[in-house]
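In: Model the structure of this input:
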Amino acid sequence: MNRKFFIPLIFVLGTLACNSPQQQQEQTMQNVADTVRAQTSAATDTRKVILFFGNSLTAGFGLEIEQAFPALIQRRIDSLGLPYRCINAGLSGETTASGNTRIDWMLEQPIDILVIELGGNDGLRGISPEETRKNLQSIISKAKAKYPAIKIILAGMEVPPNMGPDYAAAFRKIYPELAKSNKVELIPFLLDKVGGEPSLNLPDGIHPTAEGHLIVTETVWKTLQPVLEKP
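Out: All right, here's what the predicted structure looks like:
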């Protein structure tokens, strides 16, 4: 795991503040809704649905949506002739709390595979790891209740050590413990080999460049591919 991901907290929080205030989130919600509707508009499309549900990392902040890892996953799937279509439901500034509310709307459409990428903004804000855990558990539980056969992948995240070793350790444990208790698949660290690498991130030091998303795609694919191959 690349520990260079941990950049000075004051810089991270400054960037977060510019990226996720309530006004920005309200403006972006409509854009996300329009994007999702566009991706699901083909009523005759019989392919199974993979929903990527996350924050700005999933949304591809600073890039075209075609450069974000969900779109790159779709290209990989298409090249292999697999019957799946990917929907990018990333929303910049999303926390697990707001995600727990938004998932209700997202579950109104059929979903076969749910990739949950949330928690990074919680960590940067110093939200209690137990609160983050509770919200992620609720999202998982809602998805399973709505679609008992759904397959879920949980993308792990870490926080800077500036938050303190106890907080960082508690946060790190959330993802593997939830994956184990819920019997869902785990991506140990979404930004493996990308976080903290200046050449692979935008000037804010947080969001991957197009090249960074190529590496994130490979990280996600390692966990997703076996799920696609399961009956």
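
In: hey, let's count contacts and neighbours off CA atoms from now on
Out: OK.

In: show me the contacts for Leu13.
Out: Residues in contact with Leu13 (C-alpha atoms under 8 Å, 6 or more residues apart in numbering) are 124-125.

In: how close does it get to Leu57?
Out: Between Leu13 and Leu57 the distance, using C-alpha to C-alpha, to the nearest Å, works out to 16 Å.

In: Next: Arg76.
Out: According to C-alpha to C-alpha, Arg76 and Leu57 sit 19 Å apart.

In: now do Val216
Out: Distance of Val216 to Leu57, given as C-alpha to C-alpha: 10 Å.

In: got it, and Glu64?
Out: Taking C-alpha to C-alpha, one finds Glu64 at 12 Å from Leu57.

In: So for those two, which residue has more residues nearby?
Out: Neighbours per residue (other C-alpha atoms under 10 Å) separate Glu64 from Leu57, with Leu57 holding more: 24 against 11.

In: Pull out the buried residues from the helix or strand harbouring that one.
Out: Following DSSP states H and E, one finds Leu57 within helix 56-59. Buried positions in helix 56-59, judged by neighbour count with 16 or more other C-alpha atoms under 10 Å: 56-59.

In: Another sequence for comparison is provided below:
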Amino acid sequence: MIGLRAAGAGAIAALASSGTALAAAAQQRKILVVGDSLSAEYGLPRGSGWVALLEARLAAHKPAYTVINASISGDTTSGGRSRLPALLVQHKPSHVVIELGGNDALRGLPLAMTEANLLAMAQAARAAGAAVMLVGMQVPPNYGQAYSRDFAGLFGKVAQRERAALVPFLLAGIADASDAQKWFQPDRIHPTAQAHPRMLENVWQVMTGWLGRG
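Out: The predicted structure follows:
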């Protein structure tokens, strides 16, 4: 009887330990999104941006994920690089999504600087134990063929070097659509709320396999 009781107590302790481990793992499933106005719902009703839509989709995901949107309108890769260390300490994410670079291009900043900042961010996130996803952007041809090509390509270069997941172009099917104008706000820079479900799908195609990493 004593042996049976001891075995039972051991089983209960093992189950309790397993439950604690599972709870801890669930707490660590955090996706930190560091982006600019495309992720910060600029000009949109609250809750209609792609990050909010992602959070709603993941709410039904088993196991569940917490989404932290640390995006700031107007932010550049330099801004993201300076903010990221504190965010990693504060939130301890298992996954980090980096959606930055568009404002670098709008300001005509050197491509080498943008690439270096993205590289540093990816390395910092990986050093903190998080899986990394880069969300690529493109600029119109009027920026010059060489600049447009090299800007679009730098996201892939960083992703390959740092073994990060890559969304080639967040605005695929929107900015390059034949009816692109209807998908943008009057400033012709920021997508409308109707465009954000498509933006989510562009991310989700890559994210489904990426969530197992980290």
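
In: what's the TM-score for these two chains?
Out: Scored against TM-score structural alignment, normalised by the length of the second structure, the superposed chains reach a TM-score of 0.82; 185 aligned residues with a C-alpha RMSD of 1.6 Å.

In: returning to what we had before: mean deviation, the helix holding Leu57 of the first structure versus the second structure?
Out: Compared with the second structure after fitting, helix 56-59 of the first structure deviates on average by 0.3 Å (mean C-alpha distance after the TM-score superposition for the first structure).

In: could you point out which element follows that helix?
Out: helix 69-79.

In: can you name the residues of the second structure that that following helix overlays?
Out: Taken onto the second structure by TM-score structural alignment, helix 69-79 of the first structure occupies residues 50-60 there.

In: Off-centre distance for the matching stretch?
Out: Relative to the centre of its chain, stretch 50-60 of the second structure is centred 12 Å away, using C-alpha atoms, centre = their mean, to the nearest Å.

In: and the nearest residue to Leu54 of the second structure once chain neighbours are set aside, what does it touch?
Out: Among residues not flanking Leu54 of the second structure along the chain, Leu200 sits closest, at 6.6 Å (C-alpha to C-alpha, 6 or more residues apart in numbering). Contacts for Leu200 of the second structure (C-alpha under 8 Å, 6+ apart) come out as 50-51, 53-54.

In: so Gly93 of the first structure makes contact with Asn55?
Out: Yes. Judged on C-alpha atoms under 8 Å, Gly93 of the first structure makes contact with Asn55 at a distance of 6.0 Å.

In: What residues of stretch 77-93 of the second structure count as buried?
Out: Buried residues in stretch 77-93 of the second structure, counted by 16+ other C-alpha under 10 Å: 77-78, 80-81, 84, 87-88, 92-93.

In: can you tell me which of those are in helices?
Out: Among those, the ones falling in helices (DSSP state H) are 77-78, 80-81, 84, 87-88.

In: In this structure Gly90 of the first structure contacts Val32, no?
Out: Yes. Using C-alpha under 8 Å, Gly90 of the first structure is in contact with Val32, at 7.3 Å.

In: Look at those two and report which has more neighbours.
Out: Gly90 (29 against 17).

In: What's the match for that one in the second structure?
Out: Mapped onto the second structure by TM-score structural alignment, Gly90 of the first structure lines up with Ser71.

In: mind checking the longest helix of the first structure?
Out: The first structure, longest helix under DSSP H: helix 210-229.

In: how much does that helix stray from the second structure?
Out: Mean for helix 210-229 of the first structure is 1.0 Å (mean C-alpha distance after the TM-score superposition for the first structure).

In: which parts of that helix are buried?
Out: 210, 212-217, 219-221, 223-224, 228.

In: Relative to Ile153 of the first structure, how far out is the counterpart of Gln160 of the second structure in the first structure?
Out: Counting by TM-score structural alignment, Gln160 of the second structure lines up with Lys180 in the first structure. As for Lys180 of the first structure, its distance to Ile153 of the first structure is 11 Å (criterion: C-alpha to C-alpha).

In: okay, these two: which has more neighbours?
Out: When neighbours are counted by other C-alpha under 10 Å, Lys180 of the first structure and Ile153 differ, and Ile153 comes out ahead with 22 against 11.

In: Doesn't the more buried one lie inside a strand?
Out: Yes. Remark: Ile153 of the first structure belongs to a strand, assigned using DSSP: H, G, I helix; E, B strand; the rest coil.

In: so it makes contact with Asp112?
Out: No. The pair Ile153 of the first structure and Asp112 does not pass the contact test of C-alpha under 8 Å, sitting 11.2 Å apart.

In: ok, now how distant is Ala145 of the first structure from Ala38 of the first structure?
Out: The separation that Ala145 of the first structure has from Ala38 of the first structure, given C-alpha to C-alpha, amounts to 26 Å.

In: The residue nearest the centre of the second structure sits in which helix or strand?
Out: Geometric centre of the second structure, nearest residue: Val97, 2.0 Å, by C-alpha atoms, centre = their mean. Using DSSP H and E, Val97 of the second structure sits in strand 95-99.

In: What angle do strand 131-135 and that strand make with each other?
Out: 20 degrees (axes from the mean of the first three to the mean of the last three C-alpha atoms, to 10 degrees).

In: what span of the first structure lines up against strand 95-99 of the second structure?
Out: Strand 95-99 of the second structure corresponds to residues 113-117 of the first structure when matched by TM-score structural alignment.

In: wait, Ala210 of the first structure sits on Glu66?
Out: No. At 9.6 Å, Ala210 of the first structure does not count as touching Glu66 under the criterion of C-alpha under 8 Å.
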